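A.B. asks: have a look at this prediction, sequence included:
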Amino acid sequence: MSGKGPNVGIVIVSHSPLVARGTADMVKQMVGDSVPLAWSGGNSHGELGTDARGILKAIEEAWSDAGVAVFVDLGGAETNSEMAVEMLGLPRSKQVAICNAPVVEGAVIAAAEASGGASLTKVVATAEELSPS
């Protein structure tokens, strides 16, 4: 961690556990343990899909007082991530951002930004610059 306080946490959400775990592995190789990191992949039965409770658990694992940026692969992942953020409750839900960015590239770039102590707003903005308009 930087001397400025905690770094923004990163959560990767994918319909595929392999994609989520693989992306988290890439992020960890890039930034080591300097950024809180967790992933959620698949539904509650271990099949393709997403699960709001699993996403909530990942947000809690990657929790940082600096905030948490969540990266999702498809629409259902975004919907379940929004539900997980609601389940987190106030005031912490205000410190979670679901990013409109490519999941792999966005998570890696965001983690690099977060590892330098950037704010949640800066981390999200940097990742979202990767999205086509």
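C.D. replies: Everything's here; your move. Residues are numbered from 1 along each chain as shown.

A.B. asks: please make it C-alpha for all contacts and neighbour counts, starting now.
C.D. replies: Noted.

A.B. asks: show me where this protein has helices.
C.D. replies: 17-31, 52-61, 75-88, 103-115, 120-128 (DSSP state H).

A.B. asks: among those helices, show me which one is buried the most.
C.D. replies: Comparing these by mean neighbour count (mean count of other C-alpha atoms under 10 Å), helix 103-115 ranks first with a mean of 24.

A.B. asks: and Ala66, how many neighbours?
C.D. replies: 19 (other C-alpha atoms under 10 Å).

A.B. asks: enumerate every residue touching it.
C.D. replies: Gly5, Pro6, Asn7, Val8, Gly9, Gln95, Ser119, Leu120 (C-alpha atoms under 8 Å, 6 or more residues apart in numbering).

A.B. asks: surely Cys99 meets Val124?
C.D. replies: Yes: shown here, Cys99 and Val124 form a contact pair, counting by C-alpha atoms under 8 Å, at 6.1 Å.

A.B. asks: next, count neighbours for Ser93.
C.D. replies: Ser93 has 16 nearby residues by other C-alpha under 10 Å.

A.B. asks: among the contacts of Ala66, which ones are in strands?
C.D. replies: Of the positions in the contacts of Ala66, Gly9 sit in strands, assigned by DSSP state E.

A.B. asks: ok, which pair from the contacts of Ala66 is furthest apart?
C.D. replies: Gly5 and Gln95 (15.3 Å; C-alpha to C-alpha).

A.B. asks: please compare the first structure with the one that follows:
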Amino acid sequence: MANVSLVIVSHSKQLGEGLVKLLRQVAPGVDIHEAAGLGDELGTDATAIMAALQQCPNTHDILVFFDLGSAAMNAEMALELVPPSVAERTRIVDAPLVEGAVAAAVAARSQLPLDDVMQQAETARIMQKRLG
């Protein structure tokens, strides 16, 4: 299986859960976690992100995808809370949440190297969705 885990950080619990469900269907076997929402409220929480990071296998690199700027800020705070062995294998990806995560999940499923998985995710920013 892939040696890359994905962590989805969203302000919306429903969006995070729905995206994880989609990713697990398009890339079965890839390790995927979510840290989304604040119960019934919108928001993100550094301690929830920290917990998701720590659920990833210790043999995996970790890519964090986020929806809005404050989610990235909380992901950065989470990296300060986790042990160095987790932080050093984690990268926060600057890519569109849905398209980037899908591209990364498919690349991880194909067992591409980490840099290629990240490149696939980041390239999703310029992906044309419509033909013609």
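C.D. replies: It's in. Because the structure is predicted, anything quoted here is derived from the model rather than measured.

A.B. asks: on that earlier part again, tell me which of the helices of structure 1 sits nearest to Gly67 of structure 1.
C.D. replies: helix 120-128 (5.9 Å).

A.B. asks: what span of structure 2 is that closest one aligned with?
C.D. replies: Mapping helix 120-128 of structure 1 onto structure 2 (TM-score structural alignment) gives residues 114-122.

A.B. asks: just give me the mean distance for the matching stretch relative to structure 1.
C.D. replies: In this overlay with structure 1, the average offset of stretch 114-122 of structure 2 from its partner residues is 1.3 Å by mean C-alpha distance after the TM-score superposition for structure 1.

A.B. asks: quick one on the thing from earlier: any common contacting residues for Cys99 and Val124 of structure 1?
C.D. replies: Ala69.

A.B. asks: coming back round to it: tell me which of Gly5 and Gln95 of structure 1 has more neighbours.
C.D. replies: The neighbour comparison of Gly5 of structure 1 against Gln95 (other C-alpha under 10 Å) goes to Gln95, with 18 against 11.

A.B. asks: now which residue in structure 2 aligns to that one?
C.D. replies: Match for Gln95 of structure 1 (TM-score structural alignment): Arg89.

A.B. asks: Val72 of structure 1 too?
C.D. replies: Checking TM-score structural alignment: Val72 of structure 1 goes with Phe66.

A.B. asks: what's the neighbour count on that match?
C.D. replies: 29.

A.B. asks: need the counterpart of Glu105 of structure 1 in structure 2.
C.D. replies: Per TM-score structural alignment, Glu105 of structure 1 is aligned with Glu99.

A.B. asks: quick check: closest non-adjacent residue to its match.
C.D. replies: Nearest in space to Glu99 of structure 2, with sequence neighbours left out and distances taken as C-alpha to C-alpha, 6 or more residues apart in numbering, is Ala124 at 5.7 Å.

A.B. asks: same deal with Asp40 of structure 2?
C.D. replies: Asp40 of structure 2 sits nearest to Lys13 (C-alpha to C-alpha, 6+ apart), 7.6 Å away.

A.B. asks: quick one: map that neighbour onto structure 1.
C.D. replies: Under TM-score structural alignment, Lys13 of structure 2 pairs with Pro17 in structure 1.

A.B. asks: how close does its match sit to Thr79 of structure 1?
C.D. replies: 17 Å (C-alpha to C-alpha, to the nearest Å).

A.B. asks: if I look at the closest residue to Asn80 of structure 1 other than its chain neighbours, how far off is Asn43 of structure 1?
C.D. replies: Distance criterion C-alpha to C-alpha, 6+ apart; nearest residue to Asn80 of structure 1, sequence neighbours excluded, is Ala52 at 4.7 Å. Computed with C-alpha to C-alpha, the distance linking Ala52 of structure 1 and Asn43 of structure 1 is 9 Å.
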